[in-house]
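Trainee: what's the 3D shape of this:
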Amino acid sequence: MSSDCTTPFFDMLTQDLISEILVRLPVKQLLRCKSVSKPWLSLISNPNFIKSHLNHTSHGHGANQILFLDRRGTSMYLLHLDSCEIDFSLGDFSFSRPLFRTAGCCNGIVCFYHARTVSRLKTNPYIHLWNPATRQAKLIPPYNIHFDDSFSLSIGFGFDSIGNDYKVVALLATFNKPCTAEVYSANTNVWRRVEPNPEDLPANGRIDVSVNGYLCCQGTNGCMMAFDLNKEVFKCRIKLPEGSFLIRIKDFDDCIAVTHSKENDLTNLFNLWKLDDEACLRDSRVEASWTLMLSIDVGRPVEFVFGYFKSGDLLLYIQEEDTLLLYNSDNKEPRNVPVSLEYIRTFKYNESLVSITGFKQVNWQAWEDDS
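Mentor: Now for the predicted structure:
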């Protein structure tokens, strides 16, 4: 066979092999690989490659084994659950501006805002979208809601897979007016009013989780509330499992789940329930039903569950000992997580090459000071 016939096939095979190798590399190495050649730069920058890489980090070996930790609104860092090691130093991703809060983490993109402005809600908080792996970030425009007597602000963040859009939702409530909500689209870079107004507010002042295009949390009336990121509407008064206390809405194998313990439960028992069908989030006539997936007694009182991971591990907070416990639901083996606890919010995190329109490479400390 002539070389003219074999060369194109060989080149194609080589490109496929290169792509299969590169898609398995961490972001830090891929960023270096961009400088190898123009073809490699083009490949790594290709949206299809970025999507394949994200899929590999989300579902491949070690998926969801990294947590994004927010400690008292002063610093964030990544922790590998399998090794309990810090991925990078605090100094690389620390913030001198005090009291920021994390609204959510999705596809390697983190949304956070500065909480010191929340106490003065006449002034919109600085809301940022940030990819810590690529060190790209964006300060999004302020929302349009302004109330002189505001007292409650909740911000959520998630991905609309149908519209291929990252969205931020802000709920603002007052003492004498209905709750008002706006949604920000990264594709259009504008905020829009959500109609009709939501009938409820997040019970703990924050939106717990983003799952399959829905932002979910427990409402003040004791039911679950959800925001459809594609249709941009709220669904409230979603029935939760009965007899629950210390509710947390979580992601369980890419499904909406509820973890709870029972008040004065002498057996230290906590349960995890999975939502059977998301039809109740789309149709008010469909009642929510839940299936008990886990019922576990670790021998110690569990304050709440931070998260469930594909390895079968649950990250638990033991209040009496003020410690984090990693408990494997399959082999029933617990192990302590050596993290100094103050106040912690945790998010499942998968590094990615995802970039949002308007993202800029930043020297974080300088960019932070300039903001």
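
Trainee: Please count neighbours and contacts with C-alpha atoms only from this point.
Mentor: Fine.

Trainee: for the stretch 101-250 of the chain, what spans make up the helices?
Mentor: Remark: no helices are assigned in the stretch 101-250 of the chain by DSSP state H, counting those that start in this stretch.

Trainee: Just the strands from it, written as ranges.
Mentor: For the stretch 101-250 of the chain, the strands defined by DSSP state E, counting those that start in this stretch cover 109-114, 127-131, 136-139, 150-160, 165-174, 180-185, 190-193, 209-211, 214-218, 224-228, 233-238, 245-252.

Trainee: and these as JSON lines, adding distance to residue 34 and mean neighbour count?
Mentor: Output for these, formatted as JSON lines (distance: least, C-alpha to C-alpha, whole Å; neighbours: other C-alpha atoms under 10 Å):
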{"stretch": "strand 109-114", "distance to residue 34": "21", "mean neighbour count": "22"}
{"stretch": "strand 127-131", "distance to residue 34": "18", "mean neighbour count": "22"}
{"stretch": "strand 136-139", "distance to residue 34": "16", "mean neighbour count": "20"}
{"stretch": "strand 150-160", "distance to residue 34": "27", "mean neighbour count": "22"}
{"stretch": "strand 165-174", "distance to residue 34": "25", "mean neighbour count": "21"}
{"stretch": "strand 180-185", "distance to residue 34": "29", "mean neighbour count": "22"}
{"stretch": "strand 190-193", "distance to residue 34": "32", "mean neighbour count": "17"}
{"stretch": "strand 209-211", "distance to residue 34": "32", "mean neighbour count": "24"}
{"stretch": "strand 214-218", "distance to residue 34": "35", "mean neighbour count": "27"}
{"stretch": "strand 224-228", "distance to residue 34": "37", "mean neighbour count": "24"}
{"stretch": "strand 233-238", "distance to residue 34": "41", "mean neighbour count": "20"}
{"stretch": "strand 245-252", "distance to residue 34": "34", "mean neighbour count": "21"}
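
Trainee: To compare against the first, here's the next sequence to fold:
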Amino acid sequence: MDHLVEMHYQILKRLNVSDLIRCKSVCKSWLSIIYDPQFIKSHLTQSYLNDRDNDGLGDRRLAISLFPGYLKANPFEIGFNESRILGSCDGLVCVLAYCNKLRVLNPSTREVKRVANPIICIGDGAMYWGVGYDPYTDDYKIIQGFKSGENYYWREVNYTFISSNGVLYNGLLHWVGYNSTEKFVTLSFNLSEEKFVEVPQPNDEEYQFRVGQHESMRLRNMEECLCVFRQELVPREIWVMKDYNNRCWEIFLEYEREKKSDDVHCVKLLTNYVSSRWSLCHDMLWCDNRKLLGTPTFVESLVSPHLLVILA
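Mentor: Model (predicted):
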């Protein structure tokens, strides 16, 4: 890469996605850079760095907006009879729309991939989902499991899932469930090895009494950490894993935490999408509390939704 091209490369990777889309029309050399897979990864890394360096903000949340000024965001779980966001990873968003339609979109580039309908219909049985990136195969994957009768199906998983949406953290997907002894557990799923592993919960009597043995226990991301809480206690009491590798948990009480604003991206409902029109975009608003803790985090990217594998 010569000096001039390298200079253009470094400048372009610091631009936001909307500016890069316009830059594609400037010249062929810029178009070539922006479409390059390595540039897309480099730009994604830069986007994460920009988010972390933006002082005063918490997480970038993602929710569905029905109408201008109206936000549809259940802090915990949204029923399967409604459109819902199943997860987000590297700027890709998986949405289960009305009539059991599964779509993966990039709100920044306005690309949409129509995914084959789920292997069972809404209402036929409890389902769990997850969206993540597999570095081993360099693929983005959607995980779908479902319950029929007394059994969960996804490679004969021997757990009953309480939470339906997998929480992506540290490259792994996480759910809350209980095992064959009816003990509540936190599960992690490795997308490369396709294996479930139990994650140790806080070794604290107060946690076990107030959180660890309640069906309303949920997992989420907060300030770049995995957290666990009871729905009834948010935002007053949240347990945060400050050190994932050493499984180090800390309790964050509302009055002890620094107040931060979350940057919330509102994705318009995915209806009659036409790629040449502004029928799908995202707007931003501010949230000064943790009511949107149940929504996934989001970062702008150039990643295409057409790079996807479905595991069911």
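
Trainee: could you dump the strands of the stretch 101-250 of the first structure to a markdown table with distance to residue 54 of the first structure?
Mentor: What follows is those, written out as a markdown table (distance: least, C-alpha to C-alpha, whole Å):
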| stretch | distance to residue 54 of the first structure |
| --- | --- |
| strand 109-114 | 11 |
| strand 127-131 | 13 |
| strand 136-139 | 16 |
| strand 150-160 | 13 |
| strand 165-174 | 15 |
| strand 180-185 | 21 |
| strand 190-193 | 26 |
| strand 209-211 | 16 |
| strand 214-218 | 20 |
| strand 224-228 | 23 |
| strand 233-238 | 28 |
| strand 245-252 | 18 |
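
Trainee: ok now do the closest residue to residue 232 of the second structure other than its chain neighbours, which residues does it touch?
Mentor: Leaving aside its sequence neighbours, residue 232 of the second structure sits nearest to residue 216 (C-alpha to C-alpha, 6 or more residues apart in numbering; 7.7 Å). Taking C-alpha atoms under 8 Å, 6 or more residues apart in numbering, we find residue 216 of the second structure in contact with 230-232.

Trainee: Which among the residues you listed count as buried?
Mentor: Listed as buried from the contacts of residue 216 of the second structure are 230-231; burial here means 16 or more other C-alpha atoms under 10 Å.

Trainee: Now, the contacts of residue 216 of the second structure that are in strands?
Mentor: Among these, the residues falling in strands (DSSP state E) are residue 230.

Trainee: and which of the contacts of residue 216 of the second structure is nearest residue 18 of the second structure?
Mentor: If you rank those by distance to residue 18 of the second structure using C-alpha to C-alpha, residue 231 comes first, at 36.5 Å.

Trainee: So the closest one sits against residue 211, correct?
Mentor: No - using C-alpha atoms under 8 Å, residue 231 of the second structure is not in contact with residue 211, being 9.4 Å away.

Trainee: what residues do these two have in common as contacts?
Mentor: Joint contacts of residue 231 of the second structure and residue 211 (C-alpha under 8 Å, 6+ apart) are residue 217.

Trainee: For the contacts of residue 216 of the second structure, could you give me a markdown table that also reports distance to residue 111 of the second structure?
Mentor: Converted to a markdown table, those look like this (distance: C-alpha to C-alpha, whole Å):
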| residue | distance to residue 111 of the second structure |
| --- | --- |
| 230 | 36 |
| 231 | 34 |
| 232 | 37 |
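
Trainee: Between the contacts of residue 216 of the second structure, which sits nearest residue 95 of the second structure?
Mentor: Using C-alpha to C-alpha, the contacts of residue 216 of the second structure come closest to residue 95 of the second structure at residue 231, 22.9 Å.

Trainee: Pull up the gap between that closest one and residue 294 of the second structure, please.
Mentor: Distance of residue 231 of the second structure to residue 294 of the second structure, computed by C-alpha to C-alpha, to the nearest Å: 9 Å.

Trainee: And residue 27 of the first structure, what's its match in the second structure?
Mentor: Here residue 27 of the first structure is matched to residue 17 in the second structure, going by TM-score structural alignment.

Trainee: Its match against residue 110, yeah?
Mentor: No - using C-alpha under 8 Å, residue 17 of the second structure is not in contact with residue 110, being 10.6 Å away.

Trainee: mind listing what's buried in stretch 291-308 of the first structure?
Mentor: By 16+ other C-alpha under 10 Å, the buried positions in stretch 291-308 of the first structure come out as 298, 301-308.

Trainee: can you pull the contacts of the residue nearest to residue 217 of the second structure when sequence neighbours are not counted?
Mentor: Distances taken as C-alpha to C-alpha, 6+ apart put residue 230 closest to residue 217 of the second structure, at 4.4 Å, once the chain neighbours are dropped. For residue 230 of the second structure, the contact set (C-alpha under 8 Å, 6+ apart) comprises 210-211, 214, 216-218, 238.

Trainee: which two of these lie the greatest distance from each other?
Mentor: Using C-alpha to C-alpha, these span at most 14.1 Å, a distance reached by 214 and 238.

Trainee: So these two - more neighbours on which side?
Mentor: residue 238 (21 against 14; other C-alpha atoms under 10 Å).

Trainee: Any idea which residue is closest to the centre of the first structure?
Mentor: residue 105 (2.7 Å; C-alpha atoms, centre = their mean).

Trainee: Would you check that it makes contact with residue 159?
Mentor: No - here residue 105 of the first structure lies out of contact with residue 159, judged by C-alpha under 8 Å, at a distance of 9.4 Å.

Trainee: Pull the contacting residues for the alignment partner in the second structure of residue 103 of the first structure.
Mentor: Counting by TM-score structural alignment, residue 103 of the first structure lines up with residue 86 in the second structure. If a contact means C-alpha under 8 Å, 6+ apart, then residue 86 of the second structure has 93-96, 129-131, 165-166 as its contacts.

Trainee: Residue 6 of the first structure now?
Mentor: Counting by C-alpha under 8 Å, 6+ apart, residue 6 of the first structure has no contacts.

Trainee: Helix, strand or coil: sort out it for me.
Mentor: Classification of residue 6 of the first structure using DSSP: H, G, I helix; E, B strand; the rest coil returns helix.

Trainee: mind checking how far it is from residue 12 of the first structure?
Mentor: 10 Å.

Trainee: wait, residue 311 of the second structure sits on residue 140?
Mentor: No - counting by C-alpha under 8 Å, residue 311 of the second structure stays clear of residue 140, with 10.4 Å between them.

Trainee: Nearest to residue 12 of the second structure among the contacts of residue 216 of the second structure?
Mentor: The closest of the contacts of residue 216 of the second structure, once distances to residue 12 of the second structure are taken by C-alpha to C-alpha, is residue 231, at 42.3 Å.
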